[in-house]
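**Q** Prediction below, plus the sequence it came from.
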Amino acid sequence: STREVDPLRILFCGSDDFSIASLRAVHHEHIARPDTIASIDVVCRPGKRTGRGLKQIREVPIKHAAQELELPVHKIDTFTGWTPPKVHDENINLIIAVSFGLFVPPRILNGAKYGGLNVHPSLLPDLRGAAPIHHALLRGDRKFGISVQTLHPKRFDHGVILAQTPYPGFDVTGSENFSAAELEANLAPIGGDMLVQTLRESLFVPPLQDLGWFQGDSSGVEFTHAPKITSGDKQVDWTTWSAEKILRYLRVLGSLW
């Protein structure tokens, strides 16, 4: 890229396997090109107590991945009162949040020279929300895509789309029989590759270009929202649901009632 960019000191906020694929991709780039990615610090939420008597602590999966990659890990449950670490007396200059779950506040974003990035497994603005993979499968989608967007200072999934799968998306062989975890496993490495390409091309450096498939005012357009799955999503309407829909929901959600 012709854009002048400081070596990146990244704060990577993640949780699950989808985010681990992005972390691994960025780490691979860091090892291959330490002049462009100087450092990576990982932020995750503390483990949750589970089991009988809440004696066991279930750690967030990305913690182990980060330790395996020998990256520093910071566990936080809120950004309030927390300041990103300095790296060799230099500030973190790029935040990357992938399926993190906590909103990255303006104070943290403004403290990073290049703001923030997010990898989202849908063709935004369609399927904004915490569970796009589940909702795509529940809807019966056969085409899928990835978006890399900036982190919006006020709202989830309202950033500038810097990179995106060309509309209407790509086919994933066998997806009609996939669970959410299986589709996630297919999409995760594609997300990691797109994120690295975004970093290589310095697409996060202003002037930002919105490359989203949907251009124009979306206020009057109904896009599907993809909120976190709740027990209400698992409730079958026996009077209206087809057998096919019931089986699809069972496959994606694991259990119904």
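**A** Perfect, I can see it now.
**Q** rest of the way, CA atoms for contacts and neighbours
**A** OK.
**Q** Show the contacting residues for the nearest residue to Gln164 once chain neighbours are set aside.
**A** Among residues not flanking Gln164 along the chain, Ser147 sits closest, at 4.4 Å (C-alpha to C-alpha, 6 or more residues apart in numbering). Ser147 makes contact with Val119, His120, Pro121, Ser122, Leu123, Leu124, Ile161, Leu162, Ala163, Gln164, Thr165, Gly191, according to C-alpha atoms under 8 Å, 6 or more residues apart in numbering.
**Q** take a look at this one as well, against the first:
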Amino acid sequence: MSTLRVIARPVNFATRWLLAYGIGRRAISTSSIREKYKVLFFGTDEFARGVLKELYLDSQTTSPVISHLELVCPPHQFVSHGKKTKLKWKADTSRLSSKYGIKTHFIPTADEGKMIRWELPMATMKGGSEPFDIGIVASFGAFLPQRIIDELPLKMLNVHPSMLPKYRGPSPIETAILNNDKSTGISIQEVHPTKFDAGKVLAQRPYDIKTGITRKQMGQEMGTEGGKLLLQVLRDLDRMRANAWEQDETQVTKTRRFGNLDARINWKTMTAHDIMRIYCAHYERYVPWSHLRVKNSLKMVKFLVMGLPEGQRHMPVRRDFLDLVPGTMSHQRKTNFVEFNCIDGGRILVTRFIVEGKQPCDGLQFNAGYIKKFKSERMLSESVNMNMPTPPFEYPEGYSRPTLEKALHMFDTPLEVKIPGFSPTPLRYSMKDELAKEQEELKKQEQAKKAKK
């Protein structure tokens, strides 16, 4: 095996590291550039936006790999309010193309997801129209048929946010967060004509996952790194393709599309960190939610902004918190959050809610409008019979209550990434200080009793 093939084909973590940070980077960067490419980019979300931005920035340099760049993405979505029409959704890549003046081609709504009737456009150049050289795909969401791939002289490459063959499919970033993975990666692969993410791999680069990072933040970071890796591949495309390797089908793991039900909180099984991972993995797509009984109706309550306690700043609101069943709500006067107990003795803090049929509210308003007004004590994992009293919480078989020491020190190590918009009010007292005072008072009472004797 030649030296180049070892660089281009990472079979273990060490060689992947060399590709990302050492020999691989030097070997690719010193290779001669084949030519400048006219690129048609297919992409939608923040990951694709990061890749697209790197390609655009390269096209503006004095020695670019990209000579011309255009975008293909889903069309804008609008919603009507009477006679007024309001923009509901716009692809992240489309927002970037508007900023930088990149020509954009929208998939017809009827054709979206299938690309059956869609025709490959020509590159709009200063001297007239010319065919594109290559297609680049990143988080596009639609399957590209063989006829489109074949129309491009250099076919198509895909930038995928995982270390293929692990996490093929539509949600590799979300799945990595939910599985509490410590690392993932970026793969540059050829677009397979019949399967998603099954093409030959040209290059890979590892990516460390920081605790507390959201799907959106992670996508932005990985998109930037993916764009840089892609440019290195394009600088030496012929050799990289010659040394590409087939994916090991025995190691394939697949991801799936998520929905609103995947964000429902199960208080019987989910720890504080489990709920936090749901929040981070589905950030700005699906909001963690639970049921709240309000008189004789069951309301869906969404946790719009939430996070974990910050060590000594947020000791438990109630001293008897370990005696409270999971889902119990606690609030301290003049604080902007509501505390929820979890099955592992942990707690989550929610600073912003939206109750079904109502406007968003903060922790103070939620406490006044629901906890105090309706005497609501806890959230429910599932619906209950409204004609009967709420059944008591049932702990899972074999449940063991955590120790006070473990529960108090559970959040001593802060998250590596700050949760956007999460800024809970510090408590006005420290439980440890309060417990110390009680111990001191008990000692004084014991000493007083001994003195009397």
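**A** Happy to help now that I have it. Just so it is clear, the structure is predicted and the values come from calculations on it, not from any experiment.
**Q** Overlay them and tell me the TM-score.
**A** TM-score for the superposed pair, counting by TM-score structural alignment, normalised by the length of structure 1: 0.84. Supporting figures: 246 aligned residues with a C-alpha RMSD of 2.6 Å.
**Q** ok, back up a step: ok, so of the contacts of Ser147 of structure 1, who is nearest Ile40 of structure 1?
**A** Val119 (16.6 Å; C-alpha to C-alpha).
**Q** Neighbours of that closest one, how many?
**A** Residues contacting Val119 of structure 1 under the criterion other C-alpha atoms under 10 Å number 27.
**Q** What does the residue nearest to Gln164 of structure 1 correspond to in structure 2?
**A** Here Ser147 of structure 1 is matched to Ser187 in structure 2, going by TM-score structural alignment.
**Q** Mind listing what's buried along whichever strand or helix holds that match?
**A** Using DSSP states H and E, Ser187 of structure 2 falls within strand 183-190. Judged by neighbour count (16 or more other C-alpha atoms under 10 Å), strand 183-190 of structure 2 contains these buried residues: Thr184, Gly185, Ile186, Ser187, Ile188, Gln189, Glu190.
**Q** what does stretch 133-145 of structure 1 give?
**A** Ile133, His134, His135, Ala136, Leu137, Leu138, Arg142, Lys143, Phe144, Gly145.
**Q** So which of the contacts of Ser147 of structure 1 are in strands?
**A** Among the contacts of Ser147 of structure 1, the residues falling in strands (DSSP state E) are Val119, His120, Ile161, Leu162, Ala163, Gln164.
**Q** tally of neighbours for the alignment partner in structure 2 of the third one?
**A** Pointing back at Ile161 of structure 1 there. Structural alignment (TM-score structural alignment) places Ile161 of structure 1 against Val201 in structure 2. The number of residues packed near Val201 of structure 2 is 27, by other C-alpha under 10 Å.
**Q** For Val201 of structure 2, give its distance to Met218 of structure 2.
**A** Separation of Val201 of structure 2 from Met218 of structure 2 (C-alpha to C-alpha, to the nearest Å): 22 Å.
**Q** quick one: Ile7 of structure 2 is in a helix?
**A** Yes: looking at Ile7 of structure 2 with DSSP: H, G, I helix; E, B strand; the rest coil, it is inside a helix.
**Q** burial measure for Asn260 of structure 2, as a count.
**A** Neighbours of Asn260 of structure 2 using other C-alpha under 10 Å come to 12.
**Q** Alignment lookup: it to structure 1.
**A** So, by TM-score structural alignment, Asn260 of structure 2 is matched to Ser231.
**Q** same check, this time on Phe42 of structure 2
**A** By TM-score structural alignment, Phe42 of structure 2 lines up with Cys13 in structure 1.
**Q** so who does that match touch?
**A** Cys13 of structure 1 sits next to Val42, Val43, Cys44, Ile95, Ile96, Ala97, Val98, Phe100 when contact means C-alpha under 8 Å, 6+ apart.
**Q** Just the ones of these in strands?
**A** When the contacts of Cys13 of structure 1 are checked against strands (DSSP E), the matches are Val42, Val43, Cys44, Ile95, Ile96, Ala97.
**Q** which two in those are spaced the farthest apart?
**A** Across these, the longest distance by C-alpha to C-alpha is 12.9 Å; it joins Cys44 and Ile95.
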